[in-house]
Structures are given as C-alpha cells and as structure tokens.
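J.: Fold the following.
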Amino acid sequence: MFNIAYRMLGSVAEAEDVVQDAFLRWHGADQSKIATPPAWLTKVVTNLCLTRLSSARARREQYVGPWLPEPVPTADGALGPLETVEQRELVSLGVLVVLERLTPPERAVFVLREAFGHQHREIAEILDIDEAHSRQLHSRARRHVADARKRFPADRARHEEIVRRFLDATLRGDVKGLEQFLADDVVSWADGGGKVTAARRPIVGKAKVLRYMLGFQRRPELKEISAEIAEINGQPAWVLSWNHMTAVFVAEMEGERVAALRAILNPDKLRAVTNWRPV
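T.: You can find the predicted model right below:
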C-alpha cells in the first residue's frame, strides 16, 4: 500500500497518512463481505491518493521554489524489488517529477499498470471507469513519461562510477573535471522549500551550473561535510551532511553526461534519509 501511495504522491509523509487512513477504513468495514482484500485495499489507497492529488496541485503552486519528490533510500527494499532497469526508473526522481504533470487519473493508471502490472480490466474496476478509458489514459501517460525514461542508464555500475567522479570533482573544485561531466543544456533544480537557502529558479546551461557548483565548493561548511554515495530512488546519489543538516543530490544522466541535477535540501522532505543514517 505504501509503495502505491508513494508512487502516486511523491511524498513519504503523505503516503504514510494514506496507508493509515486505508487501515482505518479496513478495520471499519465488514470484512466478511470483502472477497479479495488486496484488491479492496488497492482501490481504497488509489482513491485516497486521487483525492489528495486534487488538492496537492494547488498547494504545490504556492510552494517556495521548485517542488521535488521526497527521496527514499532503496537499497534495503523500501520501495519493493528494484532489480531491473524498468523497476528502478519508475521510482527515479526524474520520472516522479514528470508524473507530477499528469492528471490524477493518468498518474493512477500509469502507476497501477507500469509499476504493479495490473490489467486494464482491474484498473477500470479500481477507478470506476471503462476499460477503453483506462487504455487511453495509459497511452497518454506513457507518451509524457517517455523522455524521462530514456535518461535512465542501463549500466548501473557505470552510472555509479560517474556519480562518484562527479562528486569528487565538485568537492575538489575541479573545473575541468566538472566541465567534462556536464551536458551543454544541463539544468539544476534545488528544493529548499523556503526553509533552507537554495536557488528558487532552475539554473540552466553548463556555464551557469558550473558556477553554481563551484560556488557550493567555496562554502565554508564544506570542510565539515560528510559525503557518501547511496542508492536513492533506485539510483546512485550524493548524501551530504554538515552541522546537523542533510542534502541529497541526484544526477540524471544523458549518455555519459549529467543532463539534470536535482538537490533536495528541505529538511521536511529528508526524514526517510536522516532516519536511514545517523547525522
């Protein structure tokens, strides 16, 4: 239930709330009349998420700076099996960001079909729509997500190697090293939520992102930073800690170069990461 809710909402806290609400409904229902409990719970969770998504869009329009999904450490199976490229890409921050642009029904159909393998007949029953409509929603959602899925490297070891070298170049202030990793049209997003200093607009282009990364390297707290590579949402990412603060940086690849950099600094979104490791 949590795995469905997180993929639908992109928020650990909201996903946990949905699971709690679903259990309350389960305990309040006449369970003797529920023929298939997993199907019943899937329907309840999905519809609770649809209700939340309808109000979430308005809240996120008022969010300070770019809104990014909450990162989740996944090496311990927190989001279920992530053994294939397809399974990992479906929980990647890049794909979750694109899912935010879908309508709530499109997102529900996409998650249920792509991540959990439900047939359109089952999805139609969950959403109270006909099967043809489910197929249409799925087709539209797949078109929107296609570009984000192309950016997920198949070679996991090579991806991690590039992320490690990119982190090393950043911490050393290696200009030439950073230049070789950044795509010409690279874009950097930072989610501070108004609670931590962060760029409130995307930084676009190699030159500007390079200056941003070098500026980060010159910050005095860098001397106190603890840095490591961890699996976050199915892909290698930086986890940085300093002065009881934590930040997660996820590099989205296009070939051998970083095409997008997503930084989550809002402490409200890092509970799953800070609980996973001592800070």
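
J.: Could you use CA atoms for every contact and neighbour count after this?
T.: OK.

J.: can you map out the strands along the stretch 51-200 of the chain?
T.: 182-191 (DSSP state E, counting those that start in this stretch).

J.: Could I get the buried residue list for stretch 11-31?
T.: Buried residues in stretch 11-31, defined by neighbour count with 16 or more other CA atoms under 10 Å: 11-12, 14-19, 22-23, 26.

J.: Let's see this one next, to set against the first:
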Amino acid sequence: MTETLEHPGLADFEAHRRMIFGIAYRMLGGVADAEDLVQDTWLRWSQVTWLRWSQVTGPVANPAGYLARTVTNLALNRLDSAAVRRESYVGPWLPEPLVGEPDATEGVERAETVSLAVMVLLESLSPLERAVFVLKEVFGFSYKEIGEALDRGETACRQVGSRARAHVQAGRPRYDAPADLRRRATDEFLAACVGGDLNRMLELLAPDVTSWTDGGGVVRAALRPVTGADNVARFVLGVLTQLGEATARPALVNGQPGLLLAVGDRVDSVTVFEFAEGPDGAPLIAAMRTVRNPHKLTRLNP
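T.: Presented below is the predicted three-dimensional model:
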C-alpha cells in the first residue's frame, strides 16, 4: 500500500490559515480577493518549505511571522490596482460582508476589528498605515517584527502605527451597547419595516442617523448617504415597496447584528447597524450600511 507524503509545510500553514485570511480580508476588503491571497501565500510557503525540507536545512523558525509578512506584502502589491478601481466606483464603497459565519469572524481574531464600520475606517488609511495597524492592533505583532516584515525601521513603524491607531479610534463608534440590546433593537426595527410602521421606525432611529448603500452602479442605490431619521425611514420603506415580495431575517454580519433581505431565493442586500445611546439609555440606530452590489453577495446565493 502506497503511503501519501504530506507536504512538510502543510501543518504550519493550516495552523495559521485564519490569520492569513484575516490579514488579507482587512487589507483588501473582499472575501474572494482574500482567498486569492491565501492561495498565493500557500504557493510561496510551499516552495520555501519544500526546498528547505529537500535540502535538510530545517523548518522556518517563525512560521507565523513569515506567513504574515508574505500575505501582507502580497496585499500591498494589490492595493495599488484596488485604489484605481475605487476611484471609479459608483456610489459609496463598502467591504464584502461576512454573513452568518461565526468561524470567519473568529478566524480574523477580534470581531470588532472586522466590523463594517472599522473596515471603512481602514480603507481611509494609507496602505502602509493599514498594514501596520492590522499587524499590530489585531494580530499583536511587535513593531520590530512589523519593521522586518515591511522592510522599515522599528521607530518608523511605531510612528505609523500610532497615527493609524489614533485615526481609527477617532472614527470608531463610541457607544458599545450590550449584544442582547443591539439584537433586540435590530429585531424590533425589522418588525417595524416589515409592518410598514413608520412611527415605530422613527422611534428606533437616532435623529441624525446616516444610511450608506453600496450598489456599485450595478443595481439601484442611493449615490450619496441619506441622513436624518425621517429621510432614512422613508427611504427604507420605499426600497421595500419597490422590491415587492421580499423576506428579511436577522443575521450576523461581520460579527455585528444585521439583516439579510432576500427576493425569492436570491439575496438582495445585507445591512448592518451601528448604535448610539438614546435618552432612556436604550440603543438607537445611528448608522446603517447596506451592501446591494450583487458581485459582493455571490457567496450568499446558490
């Protein structure tokens, strides 16, 4: 009976696959792009580990560091072309959502750093700032390790990391309602939308709520943010009226409470909420981010 020889680098790669995907997803904002980078990282890793094994030079001393360096630099190379695509993007750009995948949000470590709100903030950083922030704040690499990975000095990386962290902290949602209250507010808003209850919707929306919709120029969507509780509520009801027979259900979106809207067996949109503290202490919806671009929802459709 012939015994199959396992690749000498496979075990280490699988042990760090979640980290590799997490770095790639945060850097590029797309699931398919991140998976491509995971594959490219494997090709490079497999070549290196196979060569070391065949030459009996021993395993790579720090697999996590080597893999993080590889995927980060691959992502940096891709960001130039991604920036060109974003310049011509129609309407607001939002990341491709991770929906109903607890393992995915666990796999990218701290779930709050993969929320759509933080992902949008990462998009506003320079590529170098984004790389340093992700490696340091999310995955806990030291500035010395980051400097070696990015071919930069430790002091320079520390300065870049401090600047990136301050930018993200300034834009990050300041109100962190308990998960059960966020879920309850999401469920109540869903019920009000389905029932066409405008008054109840207004009670659940913060007065200065803002709604972003990513249609990518492929489907109808607001090309600019919609602001104000009355405007947002009427906009949502108008979309539901246009869709006709649609079904909605609560969903986990990038580790946060959200809604999935389907028409027939096709997912039409994914929405995630941010919350502010209301006058009575209950959470109010302060922001809505909706992904309708069908290219970003292909993983959710059969």
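
J.: Translate Asp168 of structure 1 into the numbering of structure 2.
T.: Aligned counterpart of Asp168 of structure 1 in structure 2: Ala191 (TM-score structural alignment).

J.: How about stretch 160-174 of structure 1, which residues are buried there?
T.: Quick answer for stretch 160-174 of structure 1 (16+ other CA under 10 Å): 160, 162-164, 166-167, 169-171, 173.

J.: would CSV of the residues you listed with distance to Pro73 of structure 1 be doable?
T.: Formatted as CSV, the buried residues of stretch 160-174 of structure 1 follow (distance: CA to CA, whole Å):
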residue, distance to Pro73 of structure 1
Glu160, 15
Ile162, 19
Val163, 16
Arg164, 17
Phe166, 20
Leu167, 18
Ala169, 24
Thr170, 22
Leu171, 22
Gly173, 27
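
J.: Among the buried residues of stretch 11-31 of structure 1, which ones are in strands?
T.: Among these, no residue falls in strands (DSSP state E).

J.: which one of those sits closest to Val95 of structure 1?
T.: Ser11 (13.9 Å; CA to CA).

J.: gap between the residue nearest the centre of structure 2 and Thr271 of structure 2?
T.: Structure 2 has Val114 as the residue nearest its centroid, 4.6 Å off, counting by CA atoms, centre = their mean. Val114 of structure 2 is 15 Å from Thr271 of structure 2, where distance means CA to CA, to the nearest Å.

J.: Over to Leu10 of structure 2?
T.: For Leu10 of structure 2, the distance to Thr271 of structure 2 - CA to CA - is 37 Å.

J.: the more surrounded of those two?
T.: More crowded of Leu10 of structure 2 and Thr271, by other CA atoms under 10 Å: Thr271, with 24 against 14.

J.: Looking for the alignment partner of that one in structure 1.
T.: Per TM-score structural alignment, Thr271 of structure 2 is aligned with Phe249.

J.: these two touch, right, that match and Val258?
T.: No - between Phe249 of structure 1 and Val258 there is no contact under CA atoms under 8 Å: 11.9 Å.

J.: Show me what Pro63 of structure 2 aligns to in structure 1.
T.: Counting by TM-score structural alignment, Pro63 of structure 2 corresponds to Pro37 in structure 1.

J.: now do Gly30 of structure 2
T.: Match for Gly30 of structure 2 (TM-score structural alignment): Ser11.

J.: Structure 2: helices as residue ranges?
T.: Ranges of helices in structure 2, per DSSP state H, are 10-15, 17-28, 31-54, 63-87, 102-107, 116-123, 127-133, 143-150, 154-171, 179-195, 198-204, 229-243.

J.: With distance to Asn293 of structure 2 added, can I get those in JSON lines?
T.: Below are the helices of structure 2 laid out as JSON lines (distance: least, CA to CA, whole Å):
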{"stretch": "helix 10-15", "distance to Asn293 of structure 2": "32"}
{"stretch": "helix 17-28", "distance to Asn293 of structure 2": "17"}
{"stretch": "helix 31-54", "distance to Asn293 of structure 2": "14"}
{"stretch": "helix 63-87", "distance to Asn293 of structure 2": "14"}
{"stretch": "helix 102-107", "distance to Asn293 of structure 2": "21"}
{"stretch": "helix 116-123", "distance to Asn293 of structure 2": "15"}
{"stretch": "helix 127-133", "distance to Asn293 of structure 2": "24"}
{"stretch": "helix 143-150", "distance to Asn293 of structure 2": "33"}
{"stretch": "helix 154-171", "distance to Asn293 of structure 2": "25"}
{"stretch": "helix 179-195", "distance to Asn293 of structure 2": "21"}
{"stretch": "helix 198-204", "distance to Asn293 of structure 2": "25"}
{"stretch": "helix 229-243", "distance to Asn293 of structure 2": "15"}
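
J.: Pick the most buried one from those helices.
T.: helix 17-28 (a mean of 25; mean count of other CA atoms under 10 Å).

J.: Verify the stated contact: Trp189 of structure 1 with Gly94.
T.: No - look at Trp189 of structure 1 against Gly94 with CA under 8 Å: they stay out of range, at 11.2 Å.

J.: For Thr170 of structure 1, give me its contacts.
T.: For Thr170 of structure 1, the contact set (CA atoms under 8 Å, 6 or more residues apart in numbering) comprises 178, 213-214, 217.

J.: Just give me the closest of these to Gly65 of structure 1.
T.: Using CA to CA, the contacts of Thr170 of structure 1 come closest to Gly65 of structure 1 at Met213, 18.4 Å.

J.: And that closest one, what's its match in structure 2?
T.: For Met213 of structure 1, the aligned position in structure 2 is occupied by Val236, per TM-score structural alignment.

J.: Quick check: the closest residue to its match other than its chain neighbours vs Arg17 of structure 2, distance?
T.: Spatially, and ignoring its direct neighbours in sequence, Val236 of structure 2 is nearest to Cys193 (7.7 Å; CA to CA, 6 or more residues apart in numbering). Distance of Cys193 of structure 2 to Arg17 of structure 2, given as CA to CA: 39 Å.

J.: And Gly161 of structure 2, by the same measure?
T.: Note on Gly161 of structure 2: its distance to Arg17 of structure 2, by CA to CA, is 24 Å.

J.: do the same with Ser211 of structure 2
T.: For Ser211 of structure 2, the distance to Arg17 of structure 2 - CA to CA - is 34 Å.

J.: so the top strand by length along structure 2 versus helix 229-243, what angle?
T.: For structure 2, the strand that runs over the most residues, judged by DSSP E, is strand 266-277. Inter-element angle recorded for strand 266-277 of structure 2 and helix 229-243: 170 degrees (by axes from the mean of the first three to the mean of the last three CA atoms, to 10 degrees).
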